[in-house]
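Novice: Quick one, structure for this:
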Amino acid sequence: MTALGLLVPGEDAEDDYPRLEQLLGSDVRIDLIRADPAGDPPDRLAARTGELRLAGADSVVWASTTGAVAAGWEGANGQVRVLARTAGLPASSTAFGFVHAARELGVTRVAVVTAHEDAAFTAFLRAGGVSVICTAPLGEDLAASVHPAAHEDAQALVLPDTSARTVSRLAALERQLGKPVLTAHQVTAWEALRLTDRRVNAPELGTLFTREPVVQV
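Specialist: Model prediction:
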């Protein structure tokens, strides 16, 4: 059993995670803990991450995009280092998950669709080697909102909003666009697995979850 510990600052679309856990298979467990590394005092954060450690978590990821990028690339790295020391576990954030997922897919140019355009997120991706070709607002109709990703220069679509319920739509969106789709909850779980050196083949969770390990010769 691989246990993934996720620190969730709010209640944004948390119900996506049980569906995600189901698609990952019976030997992967997702544990959600309400905590915010950017706002919680050290003693509270230590207590909350301690709960994850005692529950058997193998890694911990701060399930946040906008909160994690507010401090910039270097600041976000510092936050993750503090989280790792506090939790006593391999640690990361959703924001870094997007960068690592793009590298995994060989993607350097993306379209971003978000309800809250965030220049800090664009700058964060750029610092990680990923250029934002175009942005567009996320509306109530998800399928209609993703049209900008059809831009011929965009190699993938990024949906960074943790408030968006996307897990059940990933495969359909990729068929619609003909390119990879990276969303907050999907990337958060993938990043938590990456920290444990674990790969799971789950096509319903998109191209990111069908990548084969690179064999070193």
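Novice: When you work out contacts or count neighbours from here on, use the C-alpha atoms and nothing else.
Specialist: Will do.
Novice: From the chain's centroid, how far away is stretch 67-86?
Specialist: Stretch 67-86 has its C-alpha centroid displaced from the chain centroid by 15 Å (C-alpha atoms, centre = their mean, to the nearest Å).
Novice: Also this sequence, please, to line up against the first:
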Amino acid sequence: MTRRIAMLYPGHSAEDDYPVLAERLGVDLPVTHTWEGPTLHDVESLRALGTDDQLHPAAAAAGAADTVMWACTSGSFVYGWDGARAQADRLAVAAGVPASSTSLAFAAALARLAIDRVAVAATYPADVAAAFTDFLGGAGVAVTALTSHDIPSGEDAGRVGDAGVRELARSVDRAGADALLLPDTALRTARLIDELEDELGTTVLTANQVTAWQGMVLAGVEAPDTGPGRLFRG
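Specialist: Presented below is the predicted three-dimensional model:
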């Protein structure tokens, strides 16, 4: 039976990454939208995206699932390391199945690969990107270099095409880092990960990729080595 991993996703931007990943991974990744307004990249707005009042009804609306993922990086890391874990714990209780978030998925993926030094190419404004750096520090991961591109919303990030994603990935100094992180679920990256790893010569972890991977881990599904990137081959 195909495992069903519910994706709770704010707004409308790059949710079409999930059918691409589902086909490649052999799982069902249905998307339930948690938020219909703009997904602005400021701390107050991002915290509003990740409240229990937003997430728990969406988990109920998603229906039966083996696991539930809060598919939003910034809507989890703005709560800090402890806050993001508490957010996921409450979501699991509400959903009645294991739950996590994209931020926690990044931390889990880095632990799986034994990587503790990363470069980050962020779509976010500087203060939001700094909050992601602080979150990673809580997981014992050092950020060796960070670029902040000040894209004002998830909708704007969703309009970044393949060429823009490639440019974003190239924008950060990768010296001293063992992986490159692209932390916005509003970026379409699923079809580009293998290409970027080949070009840049490093592990590339993207938000929608790690979210799907962590959902599979929590569901007890063995991730196929045909999945995108070294994360699935490591």
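Novice: In the second structure, what residue spans correspond to helices?
Specialist: Listed from the start of the chain, the second structure has helices (DSSP state H) covering 17-25, 43-49, 52-61, 74-77, 80-95, 102-112, 126-138, 154-158, 162-170, 193-200, 207-218, 230-233.
Novice: mind putting these in TSV, distance to I5 of the second structure and mean neighbour count included?
Specialist: Listed next are the helices of the second structure as TSV, based on distance: least, C-alpha to C-alpha, whole Å; neighbours: other C-alpha atoms under 10 Å:
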stretch	distance to I5 of the second structure	mean neighbour count
helix 17-25	10	17
helix 43-49	20	17
helix 52-61	11	18
helix 74-77	18	27
helix 80-95	12	18
helix 102-112	13	22
helix 126-138	25	20
helix 154-158	22	20
helix 162-170	26	16
helix 193-200	21	16
helix 207-218	6	25
helix 230-233	17	16
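Novice: Using TSV, lay out the ones you listed together with distance to A145 of the second structure.
Specialist: Converted to TSV, the helices of the second structure look like this (distance: least, C-alpha to C-alpha, whole Å):
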stretch	distance to A145 of the second structure
helix 17-25	26
helix 43-49	21
helix 52-61	32
helix 74-77	18
helix 80-95	20
helix 102-112	16
helix 126-138	10
helix 154-158	21
helix 162-170	12
helix 193-200	15
helix 207-218	18
helix 230-233	21
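Novice: Please identify which of these is closest to G176 of the second structure.
Specialist: helix 193-200 (13.4 Å; C-alpha to C-alpha).
Novice: ok, the aligned partner of T196 of the first structure in the second structure - how many residues close by?
Specialist: For T196 of the first structure, the aligned position in the second structure is A219, judged by TM-score structural alignment. A count of nearby residues for A219 of the second structure, using other C-alpha atoms under 10 Å, gives 19.
Novice: Identify each buried residue in stretch 198-205 of the first structure, please.
Specialist: Within stretch 198-205 of the first structure, the residues scored as buried using 16 or more other C-alpha atoms under 10 Å are V200, N201, A202, E204, L205.
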